[in-house]
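*Asks:* have a look at this prediction, sequence included:
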Amino acid sequence: MAKSIQMDELKMGVCYYPEHWSEALWEDDFRRMREMNITVIRMAEFAWSIFEPEEDQFDFSFFQKALDLAHQYGLSVILGTPTATPPAWLTSKYPEVLNANKDGVLYQHGMRRHTNYSSPIFRQQCEKIVRNMVIAYKDHPALIGWQIDNEFNCHMDVFYAVADHVAFREWLKDRYESLENLNQAWGTVFWSQTYTDWAQVHLTRNMVSQSPNPHLALDEKRFISANTISFAKLQVDIIRELDPEHWITTNGTFGHLDNHEMTEELLDFFSYDSYPQFATIFPGTDDNSLQDRAWSMKLSNVRNMSPNFCVMEQQSGPGGWVDSIGMGTPRPGQIRLWSYQSVLHGTDLLVYFRWRTATFGTEMYWHGINDYHNQPNRRVREVAQVGKEFAKIGRVIAGTTYQADVAILQDYDNIWDGELDEWHGPLQQQSVRSWYKQLQYRHIPTDMVTLQPTTTLDALSDYKVIIYAHPAIMTDETAELLQAYVSQGGTLFFGARTGYKDLRGHCYMRPFPGAVAELCGVTVEDFTLIKGTIPAAELQWNGASERLQEGTSTAGFNEVLHVEHADVQVVAEYTSEYYAGSPALTKRTVGQGQVWYYGAAYNEPVVDALLDEIELSSPVGDLVEVSSEVELGIRSGKDKAYVFLLNYSDQQVPIKLKKQAKELLSGTTLQNEINMPAYGVFIFEIDLPH
């Protein structure tokens, strides 16, 4: 059961750092927050040196004053444990807490996330600061919850300190029990890598070739995730023991961490940091790029952990560090647009980063709502508008959940294995982008679903269509689950390189696509990576759709399929290369459903043709016609559904309402042709059938 934040209304908050400002500013800041309908502040996640300026010398009075004043102004407070930024005295006295590169050279103090989770001393110090902090603040009336740490694995998601190698060995001993089992799992007979003593086993190190043992590399990522979760558990256990009354969350989705497992095992709900402008600063050459709209895919991933969640940091201005990232200023309306992008996808508590732009430090160009001068600006006015709207619609929207009939399936093992394996990793990125983009442009709401060991048929049965594009690692158990999904009426899409590896990352000695070959009714008789002098093949479409034009090319990989069952329909064939005339795309009816197999990575023309073939369309097509610049999504409750329209264009765009509908933000009833303003937001209320 996914874990959600429990809110009876949409709430708006802001990140606030009292340690950055004169105490003389606090009261005016809190007063102005309340005027903007900001009711929650997050603080303290980087304040370890204030709480513990010297080892074992604790002082919680500074933030006690900040919490007291916040409470006077009716502000609720989320406190962050400060373990992402240990103080200089700690790293100086105990350098073994620092992380290291592959050569074992330590990263030095001065930024954040420069420690390792494995160091016993670091864990002891973290236990101590968390325990004392919770004791100090657990009974404060302003406190509503805890954020543990900040953005696990941000900046650095690999760890090579001495303590990490030791911890890796212990994790492997627990996983494999013997060196014999480890050697078999890692295929160490290859190139005489066989281990005869546990002391010989290390995390990835620099070698003559930068291509490590692929099975070690996969286990390394699994270990990093498990170790990070173990570090998080250390903090959660303390808070649960001392303060069982308040909720616990953490924020951010970064590399080599199974956030789904962490949420399920430790948290009350997951939180996210939403910065859509990251998707716009490298737009690429694609004229139809989703750009900031693409951030909805990331929010969809979070929604799979917590259907209703907190955005702990929502972009409220241009972003930038002194030495790297730089972003232009959001145009008028974009901050509000991005705020509702988060709300559409499940956010019930929206916390902006940050109240006022820092005047010093690495993030002094990471702008907040207020500028350095602290005078009114258009960002303040825009956030205040959102605050008024939340007050108006918040009780109606909170607790409703995003509705989708389509899911893009993924899993951590394949994501992590694909980082090294270019024979399937890049294909996944290509296919997911193409599917999500075309579903967006056709206004078909889509979920991102991460397959877990606990995933049930009931969970998958919520979806009419599932795209599981390139699951190279495929077990027989997963294949049985997917066959059951198809048999009871689902439509399932696979792509090239499906099912050729086991959980160890070994290639099966069985015909591709391995465990799902029988389900698909095909095998792969030949294949090639499309690279260098090997060109993409062209396709001839045999389906009913007329969308796929002659000359459409494949992407990434070409598999030559062999039909194994008479009930398999060849929907497309290759028309070029030595395998011209061979099947490229097949369809098979299994039970009440269909399974499709495509011997390539999906691109936009192929996805469009497939959507025509299965006749998949917008679920509210009878209500509204919307131009492609607009994202359409639905949040539903018991009796009502709320159709969100978000215009990502800098131009007004037309929409057509085929029926009368109440627009919540304006409170007006609309019908027929309407123009949406640039970066505009509409939320229409519709009745659900009983």
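*Replies:* On my side now, so go ahead.
*Asks:* only C-alpha atoms for contact and neighbour calcs from this point on.
*Replies:* Noted.
*Asks:* and Thr250, what is it in contact with?
*Replies:* Counting by CA atoms under 8 Å, 6 or more residues apart in numbering, Thr250 makes contact with Gln147, Ile148, Asp149, Asn150, Glu151, Leu267, Phe270, Ser271, Tyr272.
*Asks:* tell me who's in contact with the last one.
*Replies:* Right, the one you point to is Tyr272. Counting by CA under 8 Å, 6+ apart, Tyr272 has contacts Thr250, Asn251, Gly252, Thr253, Leu299, Val302, Phe309, Cys310, Val311, Met312, Glu313.
*Asks:* could you say which helix or strand holds it?
*Replies:* Tyr272 is part of strand 271-274 when elements are defined by DSSP states H and E.
*Asks:* please state the offset of that strand from the chain centre?
*Replies:* For strand 271-274, the separation from the chain centroid amounts to 9 Å (computed by CA atoms, centre = their mean, to the nearest Å).
*Asks:* and if you look at stretch 377-388?
*Replies:* Offset of stretch 377-388 from its chain centre (CA atoms, centre = their mean): 27 Å.
*Asks:* how many residues are close by Glu631?
*Replies:* 24 (other CA atoms under 10 Å).
*Asks:* ok but it is inside a helix, no?
*Replies:* No. Glu631 sits outside any helix when classified using DSSP: H, G, I helix; E, B strand; the rest coil, being strand.
*Asks:* for Lys662, see how far away it is.
*Replies:* Glu631 sits 19 Å away from Lys662, going by CA to CA, to the nearest Å.
*Asks:* those helices in the stretch 351-500 of the chain, which residues are they?
*Replies:* For the stretch 351-500 of the chain, the helices defined by DSSP state H, counting those that start in this stretch cover 378-397, 412-420, 425-441, 457-460, 476-487.
*Asks:* what's the closest of these to Glu127?
*Replies:* helix 412-420 (29.0 Å; CA to CA).
*Asks:* tilt between that closest one and helix 425-441?
*Replies:* With axes from the mean of the first three to the mean of the last three CA atoms, to 10 degrees defining the directions, helix 412-420 sits at 120 degrees from helix 425-441.
*Asks:* who are the packing partners of helix 412-420?
*Replies:* helix 214-242, helix 425-441 (3 or more CA pairs under 8 Å, 6 or more residues apart in numbering; DSSP states H and E).
*Asks:* centre of the chain versus that helix, how much separation?
*Replies:* Relative to its chain's centre, helix 412-420 lies at 15 Å (CA atoms, centre = their mean).
*Asks:* next up, a second structure to put side by side with the first:
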Amino acid sequence: MPETTPGGLTRLAFGGDYNPEQWPETVWQEDVRLMREAGVSMVSVGIFSWALLEPEPGVYDFGWLDRLLDLLHENGIRVDLGTPTVVPPVWFYRAHPEALPVTADGTRYEFGSRGAICHSNADYRAAAANITTRLADRYGNHPALAMWHVHNEYGVPVSACYCDSCAAHFRRWLGATYETVDAVNEAWGTAFWGQRYTDFEQINPPRLTPTVGNPGQALDYKRFADATIRENFRMERDILHRLSPGVPVTTNFMTALSQCDSIDYWAWGREVDLVTNDHYLITDGRRTHVNLAMAADLTRSVAGGAPWLLLEHSTSGVNWQARNPAKAPGQMARNSLAHVARGSEGAMFFQWRQSRRGAEKFHSAMLPHGGTDTRVWREVVELGASIDTLGPIRGTRTQADVAVLWDWHSWWAQNLDWRPTEDHDARERADTFYEVLYDRHLTVDFAHPEADLSAYPLVVVPALYLMTEAAGLNLKEYVEHGGTLVVSYFSGIVDEHDAVHEGAYPGPLREVLGLTVEEFSPLLKGEKVRITGPDGAELGADVWTEFVVPRGAETVWTYADGLTAGRPAVTRHRLGKGTAWYVSTRLGTDGLDTLLGRAAEDARIAPRADLPHDVEVVRRTGESGTFLFVVNHTAADAKVPLDTSGTELLTGERAAGRLAVPAGAVRVVRLDG
């Protein structure tokens, strides 16, 4: 089995992307001196360096990289060495212009950015394999090497190409997937609108059409594009495993649901030796720490619950949003340690030294333009010391309370054209359900719909439009064996080919929910409805209503107005030893909190009302002990009850009974016993 932790790293990872090729070599010595001052333990190198490593076809210059790796090794800094295959040199594109990707409307991108790659292109694959082989031959046993970093943020900014090479590759993929063209016709429902094919050669990618194209074809093309990119990753990974045995291989994911929607990370998590992730705050006025926690929980889940690594985030502002505010004092450390609480084995940044030129020169860095006499630098040094004290948590695992089901294929299908309303957003539902669970101080594992759910007393399904029969059976068995399930509207509607399940909605969920849905009734923009509970209390809802028919389920809330007035809005169904809840409309956070409070009672999850709002409390447990992370995102001091005494690692103080956490601060208690 390949190693799953960075080689030679005896503490948590702390550092960032290091791009010394942007600076004269006279700066390198200063960089390394300051890295040691900041407590840097690992840097990522060479990710965008192909044009320097191979300045002409077959002509190589490794001298500068030799000197750099030796310098880092001499100073005790480990190296996450990149394969630079995200940025082929300009000479490559001049020789192979067809390797530049083509959009669905036929536009071919030009050289001059990054990630402009047709992943079906044979010349690109050969060139990528060659430079990866050269690097592995030269550095596979270098003493500074901790792990390999393949490519960069696959799927960003280009996930799919629609050129003729991709068309031919897509046909081969369809042949391998379906075997016969008749099976493709059946899966895609090509009898509709006379789209039937008689030969694979007639099939093209879902290019621009005068109106909506075939949704089954569009969904399969997303799968094909993801599988093609993953195939290229495996090619590089296997070269590295062969020539550099024992060194883990990774690539940096972007699991935050707002940052990359083209990659099936459940599949990718099985391909890397160590799951790593990049996370950047979306500063749109919402509570950014909630999205951060969600991304960290999702990344840990993709890793199967194992420790993972935050490979990139920002010390302060980014540069690619419409408005890029700086992080508040202390926020960098708070963000970093919140990732660590949820399973990361360190905190890495983009990047070490802030660029003076190029597209990201206003993106913050560990060493800012202003140098060491800056707030950011002082906070970096302080964070490095904090990270160093947390070494005992290495290898421990974050403990979760509940599971949220998520499937990228369902999200892809949900986002295709011509759905009942454009106002229903699967990601918004996932965000909102997660926020309510977060505010109830419940730590979340995300799970694939067909995964083993037996460890969770409560499972939530915020948006699962596409659901296989196997997933439906899995949820039925989960409830029968004593689990509590909460399902939101427009779930269980179509199968893996985007074909509506036979019979009444919601397909494979009918039996477990004890109901059918006769008809969807989306609301007009701005329209709202009220639903009434058994005690007469009302909740507000919008976007969506349904004509629900109970078939064993009891009605808990009823529509008070609108077309569905008098009909069930929220139901509860006892099945076997467990309970299944269904909510057929879009509730806000207050309404969802009420609903999930009732479901939590069914799941015998005790309320945690003694924990302050916006103060995270997360546990990591392993052979080295149990560690309680408390992250205070508020501007007021907080006190958190402790069920046992312990030692606070960041201050060295003893804690018992109640733990005081200053405003904006983090505390990590190693619990006794």
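*Replies:* Ah, there it is. Computed from a predicted model, the values in this text were never measured in an experiment.
*Asks:* nearest to Gln569 of structure 1, of the helices of the stretch 351-500 of structure 1?
*Replies:* Closest approach to Gln569 of structure 1 among those is made by helix 476-487 (16.2 Å; CA to CA).
*Asks:* thinking again about what came up before, who wins for neighbours among the contacts of Thr250 of structure 1?
*Replies:* Greatest neighbour count in the contacts of Thr250 of structure 1, by other CA under 10 Å, goes to Phe270: 33 neighbours.
*Asks:* the stretch 151-300 of structure 1: strands as residue ranges?
*Replies:* 247-249, 271-274 (DSSP state E, counting those that start in this stretch).
*Asks:* hmm, back to that, the strand holding Tyr272 of structure 1 aligns to what range in structure 2?
*Replies:* Using TM-score structural alignment, strand 271-274 of structure 1 corresponds to residues 276-279 of structure 2.
*Asks:* check stretch 480-495 of structure 1 too.
*Replies:* By TM-score structural alignment, stretch 480-495 of structure 1 lines up with residues 473-488 in structure 2.
*Asks:* which position in structure 1 aligns with Pro462 of structure 2?
*Replies:* In structure 1, Pro462 of structure 2 lands on Ala469 (TM-score structural alignment).
*Asks:* please apply the same query to Leu592 of structure 2.
*Replies:* When structure 1 is aligned by TM-score structural alignment, Leu592 of structure 2 is paired with Val607.
*Asks:* the closest residue to its match other than its chain neighbours and Arg588 of structure 1, how far apart?
*Replies:* Using CA to CA, 6 or more residues apart in numbering and skipping residues adjacent in sequence, the residue nearest Val607 of structure 1 is Trp435, 6.2 Å away. Distance, Trp435 of structure 1 to Arg588 of structure 1, using CA to CA: 20 Å.
*Asks:* next: His565 of structure 1.
*Replies:* Note on His565 of structure 1: its distance to Arg588 of structure 1, by CA to CA, is 9 Å.
*Asks:* the more surrounded of the two?
*Replies:* When neighbours are counted by other CA under 10 Å, His565 of structure 1 and Arg588 differ, and Arg588 comes out ahead with 21 against 12.
*Asks:* can you give me every residue that contacts the more buried one?
*Replies:* Arg588 of structure 1 touches Cys520, Gly521, Asp567, Val568, Gln569, Gln594, Val595, Trp596, counting by CA under 8 Å, 6+ apart.
*Asks:* so of these, which ones are in helices?
*Replies:* Mapping these onto helices (DSSP state H) picks out Cys520.
*Asks:* which of the contacts of Arg588 of structure 1 still touch in structure 2?
*Replies:* Contacts conserved in structure 2 for those, counting by both residues aligned by TM-score structural alignment, their matches' CA atoms under 8 Å: Cys520, Gly521, Val568, Gln569, Gln594, Val595, Trp596.
*Asks:* mind putting these into JSON lines with distance to Ile229 of structure 1 and neighbour count?
*Replies:* Below are the kept ones among the contacts of Arg588 of structure 1 laid out as JSON lines (distance: CA to CA, whole Å; neighbours: other CA atoms under 10 Å):
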{"residue": "Cys520", "distance to Ile229 of structure 1": "37", "neighbour count": "26"}
{"residue": "Gly521", "distance to Ile229 of structure 1": "40", "neighbour count": "25"}
{"residue": "Val568", "distance to Ile229 of structure 1": "45", "neighbour count": "18"}
{"residue": "Gln569", "distance to Ile229 of structure 1": "46", "neighbour count": "18"}
{"residue": "Gln594", "distance to Ile229 of structure 1": "38", "neighbour count": "23"}
{"residue": "Val595", "distance to Ile229 of structure 1": "36", "neighbour count": "25"}
{"residue": "Trp596", "distance to Ile229 of structure 1": "37", "neighbour count": "23"}
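*Asks:* where along the stretch 151-300 of structure 1 do the helices fall?
*Replies:* Secondary structure of the stretch 151-300 of structure 1 (DSSP H, counting those that start in this stretch): helices located at 162-176, 179-186, 214-242, 259-266, 295-303.
*Asks:* just so I know, which of the ones you listed lies nearest Arg123 of structure 1?
*Replies:* Minimum separation from Arg123 of structure 1 across the helices of the stretch 151-300 of structure 1 (CA to CA) falls at helix 214-242, 7.5 Å.
*Asks:* so what does that closest one touch, helix or strand wise?
*Replies:* By 3+ CA pairs under 8 Å, 6+ apart, helix 214-242 of structure 1 packs against helix 120-137, helix 162-176, helix 179-186, helix 259-266, helix 412-420.
*Asks:* in structure 2, what stretch matches that helix?
*Replies:* By TM-score structural alignment, helix 214-242 of structure 1 lines up with residues 215-243 in structure 2.
*Asks:* mean deviation of the matching stretch from structure 1?
*Replies:* Aligned to structure 1 and superposed, stretch 215-243 of structure 2 gives a mean residue distance of 0.8 Å (mean CA distance after the TM-score superposition for structure 1).
*Asks:* looking at the contacts of Arg588 of structure 1, which are in strands?
*Replies:* Val568, Gln569, Gln594, Val595, Trp596 (DSSP state E).
*Asks:* was I right about the second one contacting Lys587?
*Replies:* Yes. Contact between Gln569 of structure 1 and Lys587 holds when scored by CA atoms under 8 Å: they sit 5.2 Å apart.
*Asks:* what residue in structure 1 is paired with Leu416 of structure 2?
*Replies:* By TM-score structural alignment, Leu416 of structure 2 lines up with Leu420 in structure 1.
*Asks:* likewise for Trp148 of structure 2?
*Replies:* By TM-score structural alignment, Trp148 of structure 2 lines up with Trp146.
*Asks:* how about that match, secondary structure?
*Replies:* Going by three-state DSSP: Trp146 of structure 1 is strand.
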